[in-house]
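S.K.: Quick one: sequence and predicted model below, then my questions.
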Amino acid sequence: MTRASLDKQPSEVASMFDDVAAKYDLTNDVLSLGQARLWRKAVARAVDARPGDRVLDLAAGTGTSSLPFAEAGAQVVPCDFSLGMLREGKKRHPRLPLTAGDATRLPFRDDTFDAVTISFGLRNVQDNATALAEMLRVTRPGGRVVICEFSHPTWAPFRTVYTEYLMRALPPVATAISSNPDAYVYLAESIRAWPDQPGLAARLRTAGWSRVAWRNLTGGVVALHRAFKP
């Protein structure tokens, strides 16, 4: 089994997600105590896809995150660089146009999409500054980006409990239900190393995005950032 390290070599990260593809959605639901579905609904509301919109869903995995956009009448392109995830997604959602692609070298023309979104994937990109710039490039002027990512709980006592859960409870639970529990040790480590809410907002501004804002979900366990292309 493959476990990525915090230097996030693309081949290691892709292989790790290949390993967990079959049970990925189920494992996330269990480990998030059911919150993952609520987070997906929050993303869908923030993207606010309309009929005819073009939406790029990065790190789409099996395509589960793309379904709300398709159901809203948007033309959604689920994109991921894990071929294992895409193969699993094609079995489940054969009508979705699942596309292989690297977030740092997106295979799309400039100004193509009305909205670009990525959920729990930016943290796994080795060069997330380049990824944010690529998202800007493929978004039309006035279009939006929505990033859903693990973040830092805002209440200090809860932050301590949450950190203990990540490092102590998450690995044994993952061992019981995941095909690659070591991947979830990486998950815990990568969450702890990820910047807080203002830190990610600053990265968005540096990449050229404007009107950057965020709101916390589940007390800051997850943060939803949204910004617009000038």
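M.R.: The structure has been received and is ready for your questions.

S.K.: use CA for all of it now, contacts and neighbours both
M.R.: OK.

S.K.: tell me how far stretch 4-20 is from the chain's mean position?
M.R.: A distance of 15 Å separates the centroid of the chain from that of stretch 4-20, by C-alpha atoms, centre = their mean, to the nearest Å.

S.K.: buried ones in it?
M.R.: 4-5, 8, 10, 13-20 (16 or more other C-alpha atoms under 10 Å).

S.K.: Show me what counts as buried in the biggest strand by length in the chain.
M.R.: Ranked by number of residues, the top strand in the chain under DSSP state E is strand 139-150. The neighbour-count check on strand 139-150 (16+ other C-alpha under 10 Å) flags 139-141, 143-150 as buried.

S.K.: From the contact counts, what lies against that strand?
M.R.: Counting contacts by 3 or more C-alpha pairs under 8 Å, 6 or more residues apart in numbering; DSSP states H and E, strand 139-150 packs against helix 35-47, strand 113-119, strand 222-228.

S.K.: what residues does the longest one touch?
M.R.: When contacts are defined by C-alpha atoms under 8 Å, 6 or more residues apart in numbering, helix 35-47 is touched by residues 28-29, 65, 68-69, 115, 117, 144-146, 148, 217, 224, 226.

S.K.: The structure to be compared is supplied as follows:
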Amino acid sequence: MLRSSAVFDALALPYDLLTRHPVWQRHRERMAQELPEGARHVLDLGCGPGISTAKLPAGTVGGDSAMSMLRRARRHDPRMPLVALDAAALPVRSGALDAVTLHSVLYLLPDQPAALREIARVLRPGGRAVLLEPQAGPRATMLGLARALPDVRWAATAALWRIMSGLYGRPTAQSLWNALEAAGLRVLRIDETLGGLGLLAVAEKP
């Protein structure tokens, strides 16, 4: 039930407001820097209200299962290419994409292995998957929230992210690495970020 589109529809407005913080913006820019050079065919999977999509190359397609998220994305940018989709059955031909990005999305999906296999399928050889995910473990919580405290709005955003990801489950760096490799991707690196709260993963299709 927690993973249904209805839940994400209900969260569209608060998600939109909270993810506009400059800290999130900087991490979106960092994700964009991890794309292959000259990437033109990009899918922002789980695009939400389109804030992350806007930081990616022009023409990036935003995809989401929640219609209210897509409507908010349309209001933010009427020209943004958007599509309703199921992450476990992407409406994209095999080998068509230069990159797929997921900004705090994978942990929310009901069938994560299937979604990762689909990502591997639609990427061209040398194409990249770039993911930002919450990190499991008490160290991540204590250090990350302590570092967030000077900025009240960011602290509130970080705390809500921890609460939400606690309901769904967070990966460790090792479990995320294993999941990406099991899907047929070669992991280039997984970096701790957001003061220990998050993991930034970059993987490539061989």
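M.R.: Done, it's in. Owing to the predicted nature of the structure, the values given are computational and were not obtained by experimental measurement.

S.K.: re the thing from before, could you dump the buried residues of stretch 4-20 of structure 1 to CSV with secondary structure and distance to Leu38 of structure 1?
M.R.: Shown next, in CSV, are the buried residues of stretch 4-20 of structure 1 (DSSP: H, G, I helix; E, B strand; the rest coil; distance: C-alpha to C-alpha, whole Å):
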residue, secondary structure, distance to Leu38 of structure 1
Ala4, coil, 27
Ser5, coil, 29
Lys8, coil, 28
Pro10, helix, 29
Val13, helix, 26
Ala14, helix, 26
Ser15, helix, 28
Met16, helix, 25
Phe17, helix, 22
Asp18, helix, 25
Asp19, helix, 25
Val20, helix, 22
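
S.K.: Mind telling me what Phe228 of structure 1 corresponds to in structure 2?
M.R.: Structural alignment places Phe228 of structure 1 opposite Glu204 in structure 2 (criterion: TM-score structural alignment).

S.K.: What is the burial count for its match?
M.R.: With neighbours defined by other C-alpha atoms under 10 Å, the count for Glu204 of structure 2 comes to 24.

S.K.: In contact with it, which residues?
M.R.: Residues in contact with Glu204 of structure 2 (C-alpha under 8 Å, 6+ apart) are 125-129, 185-188.

S.K.: of the buried residues of stretch 4-20 of structure 1, closest to Ala176 of structure 1?
M.R.: Nearest to Ala176 of structure 1 among the buried residues of stretch 4-20 of structure 1 is Val20, at 13.1 Å by C-alpha to C-alpha.

S.K.: And the aligned partner of that closest one in structure 2, how far from Ala148 of structure 2?
M.R.: Residue correspondence to structure 2 (TM-score structural alignment): Val20 of structure 1 is matched to Leu11. Shown here: Leu11 of structure 2 relative to Ala148 of structure 2, a distance of 23 Å by C-alpha to C-alpha, to the nearest Å.

S.K.: can you check Ala159 of structure 2 too?
M.R.: Applying C-alpha to C-alpha to Ala159 of structure 2 and Ala148 of structure 2 gives a distance of 9 Å.

S.K.: Next, the angle from the longest helix anywhere in structure 2 to strand 198-204.
M.R.: When structure 2 is parsed with DSSP state H, its longest helix is helix 152-168. Between the axis of helix 152-168 of structure 2 and that of strand 198-204 there is an angle of 70 degrees, by axes from the mean of the first three to the mean of the last three C-alpha atoms, to 10 degrees.
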